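**Student:** everything below, folded, please.
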Amino acid sequence: MSVVNQNSRNITDLSPKQDDMFTNVINGLTSNPKTIAPKYLYDELGSKLFEKITDLDEYYQTRTEFDILNQSHVSITKLMGKDVDLIELGSGSSTKTHVLLDEANLNSYMPIDISTTILTSTVDQLEKDYPMLKIHGILADYTQAFSLPELGGNKKVVFFPGSTIGNFEPFEEAMFLKQLSNTLDKGDGLLIGLDLRKDKHIIEKAYNDKQGITAAFNKNLLTRINRELHADFQLENFYHHAYYNVEKSRLEMHLVSNVKQTVHLQDHKIDFAENENIHTENSYKYSINSFQKLCMKCGFKPVEVFEDKNKWFSVHYLEVM
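**Tutor:** Sure thing, here's the model as predicted:
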């Protein structure tokens, strides 16, 4: 663990040192069907493209969740309590968090992100915007176990917006929630955004925007593999494909080979048939009841749920039992 202090910046580096991207990518591309873990979508450019996605007209999730937070912030901050250490998982630019930073009674704010560039920029800006608040950035992969620094608040509240938990497979989701409840103390809170089941056309439109930013975000994964792992993916030989799998209640994102081809990744050869997919991400959609039952099995007690008028999205406040 290292702590960086530059230009008043306070960041603790808990990033994994042994994440073997090469082995993970090779294992995924030689499996059947081919897959690549979604965390590799988020290099510096991928993180910036995702920020653009959240502003798209088609991408209802971000603005709907933001509206819920704006309309319910009085109730939410009351549930959070006083002198709180607020911890955000996958903070990005912390845009939605400003509602809580402005209204909640906080001791500190700990943004956690896997991107050094995004995190350092966010911490620098927040220190200017909130000079009286302790800002302590954490560079980490929040899907892996790590310990949180003690910053002296009365309790911790974890903020996990964007329905990002939907990227996990069901067994991973349960492991993550159990790991999180074990990291926190009894009475600590979890404020989590959750995308709800709805008409498939609304969901599919959100992941197939007219500007092609989501497609660029998905294909940037291949650019990253070319750059960092010395592969020779030809981006024009792949296209973005996202659709809602009704049976599994999840949006699936793929990169599809539009020709029969062979890709070289160092000394490995990866053969693709025409129309063969690389599965790059899932985004599961939920019912409130099923999610609350899962949380109770993982150490969290449901306290209150906030929804938009269309019941497209929900924000849950839970406490560690």
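
**Student:** alpha carbons only for contacts and neighbour counts from here, please
**Tutor:** OK.

**Student:** give me the most central residue, this protein.
**Tutor:** Thr164 (4.0 Å; CA atoms, centre = their mean).

**Student:** which residues touch it?
**Tutor:** Contacts for Thr164 were tallied using CA atoms under 8 Å, 6 or more residues apart in numbering; they are 193-194, 283.

**Student:** how close does Gln234 get to Ala215?
**Tutor:** Per CA to CA, to the nearest Å, Gln234 is found 15 Å from Ala215.

**Student:** show me which of those two is the more surrounded one.
**Tutor:** Under the criterion of other CA atoms under 10 Å, the comparison of Gln234 against Ala215 puts Ala215 first, with 21 against 13.

**Student:** test my guess that that one contacts Leu221.
**Tutor:** No - contact criterion CA atoms under 8 Å: Ala215 and Leu221 do not qualify, at 10.3 Å.

**Student:** next up, the contacts around the residue of the chain positioned farthest from its centre.
**Tutor:** Distance from the C-alpha centroid of the chain, by CA atoms, centre = their mean, peaks at Lys260 (33.1 Å). Lys260 makes contacts with 271-275, as judged by CA under 8 Å, 6+ apart.

**Student:** of the residues you listed, closest to Leu79?
**Tutor:** Using CA to CA, Asn275 comes nearest to Leu79 of the contacts of Lys260, at 49.9 Å.

**Student:** which stretch of helix or strand covers the closest one?
**Tutor:** Under DSSP states H and E, no helix or strand contains Asn275.

**Student:** now the buried members of the contacts of Thr164.
**Tutor:** 193-194, 283 (16 or more other CA atoms under 10 Å).

**Student:** was I right about Ile112 contacting Ser91?
**Tutor:** Yes - the pair Ile112 and Ser91 qualifies as a contact (CA under 8 Å) at a distance of 5.7 Å.

**Student:** the closest residue to Val4 other than its chain neighbours: what secondary structure?
**Tutor:** Once flanking residues are discounted, Val4 sits nearest to Ile11: 5.1 Å by CA to CA, 6 or more residues apart in numbering. At Ile11, secondary structure determined by DSSP: H, G, I helix; E, B strand; the rest coil is strand.

**Student:** gap between Ile11 and Lys269?
**Tutor:** Applying CA to CA, the value for Ile11 to Lys269 is 40 Å.

**Student:** for the comparison step, fold the sequence that follows:
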Amino acid sequence: MTGRFTLTHRLPDGHFATTLRADVLAGLTATPKTLPPKWFYDARGDGLFEAITALPEYYLTRAEHGILARHAADIVRLTGARTLVELGSGASRKTRLLLDAFRAADRGAPERYVPVDVSASALRDAGERLCRAYPGLRVSGTVTDFETDPALPADAPGPRLVAFLGSTLGNLGPPQRAAFHAALRAELAPGDALLLGADLVKPVGELLPAYDDGEGVTAEFNRNVLHVLNRELDADFDPGSFDHRAVWDAEHERVEMRLRSRTAQTVKFPPLDLTVDFAAGEELRTETSAKFRRAGLTAELRRAGFAVRQWWTDREQRFAVALAVPD
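**Tutor:** This next block holds a predicted model:
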């Protein structure tokens, strides 16, 4: 099993510390104040997000899982992939639906699975489990930031299927999405394909509860970014003095998660020689989650050189999985 699993590190030493400092300096001195959503995630944040995916209000994971369960065989047939690459793979749970479809098609698993994630421990755990479950599968984990480094292995057998699932695409703003699509397109060859998950525009009454559940799990997840900053940058946030908010931005068709300061307060970051003032009621934006329409996302992909060949949704038309190819 060990010989079928490899782990490659492509991030420079000190990457996370350097990036966190840069994000804090840029985001908390801006107006309005912002932080990227990637800083929600540490061991506690990972556990909270897993809990969120099981909540009745959080339809996204269930909807996408249902689409993949129904259409995995179609994806295998249409792509004929020999290498499966997954960006932001995490625990690789959804991957099993595709791997099982390869096995059911009497093709066995694809020759190679390339999970790409920033977490070495997640890649190691998932890779070793998959090697045990799928004899003959080679797993080549890659530790990198896929937003700036798609990390598609040139030596992997083609055709290659690149899966970017979940609603992570929505965390990127339009310029970031354009750059991401273009960088990915530059890496793909004829015969390769992109499998993309996207949350769809829907009534606000369905959207907002997914980001503001009745049990308060999402609120704790949102405030976890303050715990991360306290630990990593010796900040002195009082997480309990910030209220969680989920807001629908109709102009940009996106959900925003924010933390609202209950009182006027000052937060210190000694390693950065930085002091940040919050007015009473001032908000820190911690996440934007764009929601898509078929025409808009198809046009975005077309501008980057992709053609959408298939568009699958769940029965309630809440979530979509698109299969696109280099045009």
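
**Student:** ok so, going back, reformat the contacts of Thr164 of the first structure as JSON lines; add distance to Leu79 of the first structure.
**Tutor:** Listed next are these as JSON lines, based on distance: CA to CA, whole Å:
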{"residue": "Gly193", "distance to Leu79 of the first structure": "16"}
{"residue": "Leu194", "distance to Leu79 of the first structure": "18"}
{"residue": "Ser283", "distance to Leu79 of the first structure": "28"}
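
**Student:** which of those lies closest to Lys82 of the first structure?
**Tutor:** Among these, Gly193 lies closest to Lys82 of the first structure (CA to CA), at 21.6 Å.

**Student:** now do stretch 218-236 of the first structure: which range of the second structure does it align onto?
**Tutor:** Aligned by TM-score structural alignment, stretch 218-236 of the first structure corresponds to residues 222-240 of the second structure.

**Student:** starting at the chain centroid, how far to the matching stretch?
**Tutor:** Offset of stretch 222-240 of the second structure from its chain centre (CA atoms, centre = their mean, to the nearest Å): 22 Å.

**Student:** pull the longest helix from the second structure.
**Tutor:** helix 59-79 (DSSP state H).

**Student:** quick one: average offset of it versus the first structure, please.
**Tutor:** When the first structure is overlaid, helix 59-79 of the second structure sits 1.0 Å from its aligned residues on average, using mean CA distance after the TM-score superposition for the first structure.

**Student:** so what does that helix touch, helix or strand wise?
**Tutor:** Helix 59-79 of the second structure sits against helix 43-53, helix 95-104, strand 193-199, strand 319-326, with contacts defined as 3 or more CA pairs under 8 Å, 6 or more residues apart in numbering; DSSP states H and E.

**Student:** may I see the buried residues of the first one?
**Tutor:** Of the residues in helix 43-53 of the second structure, those scored as buried under the neighbour-count criterion (16+ other CA under 10 Å) are 45, 48-49, 52.

**Student:** of these, which is the nearest to Gly136 of the second structure?
**Tutor:** Phe49 (32.0 Å).

**Student:** hang on, the earlier thing: closest one of the buried ones among the contacts of Thr164 of the first structure to His241 of the first structure?
**Tutor:** For these, the nearest to His241 of the first structure is Ser283 (13.6 Å; CA to CA).

**Student:** name the helix or strand for the closest one, please.
**Tutor:** Taking DSSP H and E as the definition, Ser283 of the first structure sits inside strand 277-284.

**Student:** check which helices and strands that strand sits against.
**Tutor:** Short answer (3+ CA pairs under 8 Å, 6+ apart): strand 277-284 of the first structure packs on strand 34-35, strand 250-257.

**Student:** which single one of the buried residues of helix 43-53 of the second structure is nearest to Pro209 of the second structure?
**Tutor:** Using CA to CA, these come closest to Pro209 of the second structure at Ile52, 11.2 Å.

**Student:** how close does the closest one get to Pro190 of the second structure?
**Tutor:** The gap separating Ile52 of the second structure from Pro190 of the second structure is 38 Å, by CA to CA.

**Student:** kindly tell me how buried Leu180 of the first structure is, as a neighbour count.
**Tutor:** Leu180 of the first structure is flanked by 22 other residues according to other CA under 10 Å.

**Student:** excluding chain neighbours, give the residue nearest to the equivalent of it over in the second structure in space.
**Tutor:** In the second structure, Leu180 of the first structure lines up with Leu184, judged by TM-score structural alignment. Sequence neighbours aside, Pro150 is the residue nearest to Leu184 of the second structure in space, at 6.3 Å (criterion: CA to CA, 6+ apart).

**Student:** what do we get in the first structure for Ser121 of the second structure?
**Tutor:** The equivalent of Ser121 of the second structure in the first structure is Thr117 (alignment by TM-score structural alignment).

**Student:** helix or strand: which one has its match?
**Tutor:** Going by DSSP H and E, Thr117 of the first structure is in helix 116-129.

**Student:** what are the contacting residues of that helix?
**Tutor:** Identification of contacts with helix 116-129 of the first structure by CA under 8 Å, 6+ apart yields 8-11, 44, 47, 91-94, 111-113, 133, 135-139.

**Student:** type out the PyMOL command that picks the buried ones from these.
**Tutor:** Burial among those is assessed by 16+ other CA under 10 Å; the matching PyMOL selection reads:
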select buried, resi 9+10+11+47+91+92+93+94+111+112+113+135+136+137+138+139
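
**Student:** got the angle for the helix holding Thr117 of the first structure vs strand 9-13?
**Tutor:** Put simply, helix 116-129 of the first structure runs at 140 degrees to strand 9-13, going by axes from the mean of the first three to the mean of the last three CA atoms, to 10 degrees.
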